[in-house]
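K.L.:
got a sequence here, can you build the structure:
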Amino acid sequence: MSVAEVGEFGLIERVTARLAHGPATLLGPGDDAAVIAAPDARVTASTDVLVEGRHFRRDWSSARDVGHRAAAANLADIVAMGASPTALLVALCMPADLESRWAEELADGLAAEAATVGASVVGGDMSASPTLTIAVTALGDLGGRAPVVRSGARAGDVVALAGRTGHAAAGLTVLSRGFRTPRLLVEAYRRPEVPYPAGPEAARLGATSMIDVSDGLLADLGHVAKASGVGIDLRRDAFDVPRQMGDAAQALGVDPYSWILAGGDDHALAATFPQSVVLPPTWRPVGRVVAGLGVTVDGQPYVGPAGWDHFR
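P.N.:
Down below sits the predicted model:
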């Protein structure tokens, strides 16, 4: 059945019946607004949007995949502040002929990704639209800690990375060339593996700045460098090229480091730490904060696009 046949309120009932409540949810879907516990008395909030044809394609990804991806993009922003996610609000705009099953499975993906961090989908909105669009707002709790912002990096700090980069960008390139393998790369594009625990961990360790790598490591660290008024120098040899990525790069005629350094959508976390901090295995050093401005690689400007820009 299409969403038009099910109807707005029928679809809402079908979707909300699939949603479990996390520990922070005091009142979930069903009223004019949800009620979420905020023990810290501060709420961390972020929002992101996915548009069909721009961020995803239904012939490349299942509804569950899109749900996981939409949730991950927002939850990663919350942990990048050093907070713990608590809730998601989702607005879904869709064509009337969309199968209701697709919307229901999207909700399954959203709920499953949120559950990995103890959060839940607590409400949202639906509307008819010629373009399938998913807008997600994430909420989080700082647990008494100061937020880790982009403007705190200082010369001498260590730049470290949690998670992987380049996999999702490689997967996108593979799909756009008409292939479905290597599976490792394609699945990385469909469902990011976000290192959620690393965000609050970095805050406890004393990270001076942190950011979610959504648009590309060079581009996103460029935001940190600009906000902090410093330079950041990355070491190319700190990044290994996995075998499957190297094979795909060779077959497609692509420099794999363009994926690793400038590819987005893996949602790794990049942070800066004082030199005195002993980093756990979660975090691997990849560079240094230096005097100056901007981001360099082995002391030299990077040649080529540094990341994704929607309007370029």
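K.L.:
could you use CA atoms for every contact and neighbour count after this?
P.N.:
Noted.
K.L.:
Pro85 is in contact with Ala72, isn't it?
P.N.:
No - between Pro85 and Ala72 no contact is recorded; they are 10.7 Å apart, counting by Cα atoms under 8 Å.
K.L.:
now the second one, please; I'll put the structures next to each other:
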Amino acid sequence: MSVAGVGEFGLIDRVTARLSYGSTVLLGPGDDAAVVAAPDARVVASTDVLVDGRHFRRDWSGAYDIGRRAAAANLADVVAMGADPTALLVALCVPADVETGWVEQLADGLGAESAGVGASVVGGDMSASPTLTIAVTALGDLAGRAPVTRAGARPGDLVALAGRTGYAAAGFTVLSRGFRTPRLLVEAYRRPEVPYPAGPLAARLGATAMIDVSDGLLADLGHVAKASGVAVDISRDAFEVPPQMRDAAQALGVDPYAWLLAGGDDHALAATFAPATVLPDGWRTIGRVAEGHGVTVDGQPFDGPAGWDHFR
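P.N.:
This is a model prediction of the structure:
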């Protein structure tokens, strides 16, 4: 049955019946607004939008994976501030002929990704639209910690990375060329593996700056460099090209480092730390902060786009 067949409120009932709620949710869907506990008295908030044909394709990914990806894009922003995610609000604009089962699977994906970090989908909105669009707002709690912004990096700091980069970008290239393998890369595009615990851990460890790598490592570190008034230099040798990526790059005529250094959508976390910091498991050093401005690789400008630009 299509969403037009069940109607707006019937679809809302079907979706909310599939959701569960954590201890921070004081009032869930069903009223004019949800009520979420904020023990820290500060709320971290972030929003993102995914548009069919621009950020995902329904012939490349199932609804469940799209739901997980939509949640991950926002939850990663919350943990990049050093906060613990608490809730998501989701606005869905959908063509009237989309099947209700597709929307239900989307809700399952959103709920599963949120539950994995102790957050809940607490409400949102629905509307008919010729273009399927998913807008997500994520909330988080700092648990008494100071937020880790982009503006605290200092000359001499280590630049470190948690998670992986380049896998999703490689998967996107593979899919765009009409292939469905290597599976490792395709699945990385469909559903990112976000190192959620690494964000609050970095905050407790004293990270001086941090960012979610959504548009490309070099582009996002460029935001840190600009906000902090410093230069960042990345070591190419800090990145290992996995065999599946190497083989795909060779077959498609792509430099794999263009994926690793400038590819987005993996939602790794990049952070800067004081020079003497002993990094915990899951974090690795990839470069240094210096005086100056901009981002370089082994002391040289990167040859090619540094990341994704929606309007380029």
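K.L.:
can you give me the TM-score here?
P.N.:
With the length set by TM-score structural alignment, normalised by the length of the first structure, the two chains reach a TM-score of 1.00; 312 aligned residues with a Cα RMSD of 0.4 Å.
K.L.:
show me which of Pro85 and Ala72 of the first structure is the more surrounded one.
P.N.:
Regarding Pro85 of the first structure and Ala72, a neighbour count based on other Cα atoms under 10 Å identifies Pro85 as having more, with 28 against 25.
K.L.:
which SS class is the more buried one?
P.N.:
Following DSSP: H, G, I helix; E, B strand; the rest coil, Pro85 of the first structure is assigned to strand.
K.L.:
now swap in the one 3 residues further on and tell me
P.N.:
Secondary structure, three-state DSSP: Leu88 of the first structure is strand.
K.L.:
what's the neighbour count on it?
P.N.:
The local packing of Leu88 of the first structure (other Cα under 10 Å) involves 25 other residues.
K.L.:
for it, give me its contacts.
P.N.:
Going by Cα atoms under 8 Å, 6 or more residues apart in numbering, Leu88 of the first structure touches Ala71, Ala114, Ala119, Ser120, Val121, Val122, Gly123, Val136, Thr137, Ala138, Leu139.
K.L.:
I'd say the last one and Ala87 touch.
P.N.:
It stands for Leu139 of the first structure. Yes - with contact defined as Cα under 8 Å, Leu139 of the first structure reaches Ala87; the gap is 5.2 Å.
K.L.:
the more surrounded of these two?
P.N.:
Summary of the neighbour comparison: Leu139 of the first structure and Ala87, criterion other Cα under 10 Å, with Ala87 having more neighbours (32 against 24).
K.L.:
double-check the more buried one against Thr25; I have them as touching.
P.N.:
Yes - checked against Cα under 8 Å, the pair Ala87 of the first structure and Thr25 is within contact range at 7.4 Å.
K.L.:
overlap in contacts of these two?
P.N.:
Counting by Cα under 8 Å, 6+ apart, the shared contacts of Ala87 of the first structure and Thr25 are Ile36, Ser120, Val122.
K.L.:
for these, which PyMOL command selects only the ones that are buried?
P.N.:
In PyMOL syntax, the buried subset of those is picked out as below (16 or more other Cα atoms under 10 Å):
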select buried, resi 36+120+122
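K.L.:
and the shared contacts of Ala87 and Thr25 of the first structure as a markdown table, adding secondary structure?
P.N.:
Rendered in a markdown table, the data for those read as follows (three-state DSSP):
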| residue | secondary structure |
| --- | --- |
| Ile36 | strand |
| Ser120 | strand |
| Val122 | strand |
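K.L.:
from the shared contacts of Ala87 and Thr25 of the first structure, pick the one nearest Glu201 of the first structure.
P.N.:
Among these, Ser120 lies closest to Glu201 of the first structure (Cα to Cα), at 21.4 Å.
K.L.:
was I right about the closest one contacting Leu75?
P.N.:
No - when contacts are counted by Cα under 8 Å, Ser120 of the first structure is not listed as touching Leu75 (10.9 Å).
K.L.:
residues shared between the contacts of the two?
P.N.:
With contacts taken as Cα under 8 Å, 6+ apart, Ser120 of the first structure and Leu75 have Ala114 as neighbours in common.
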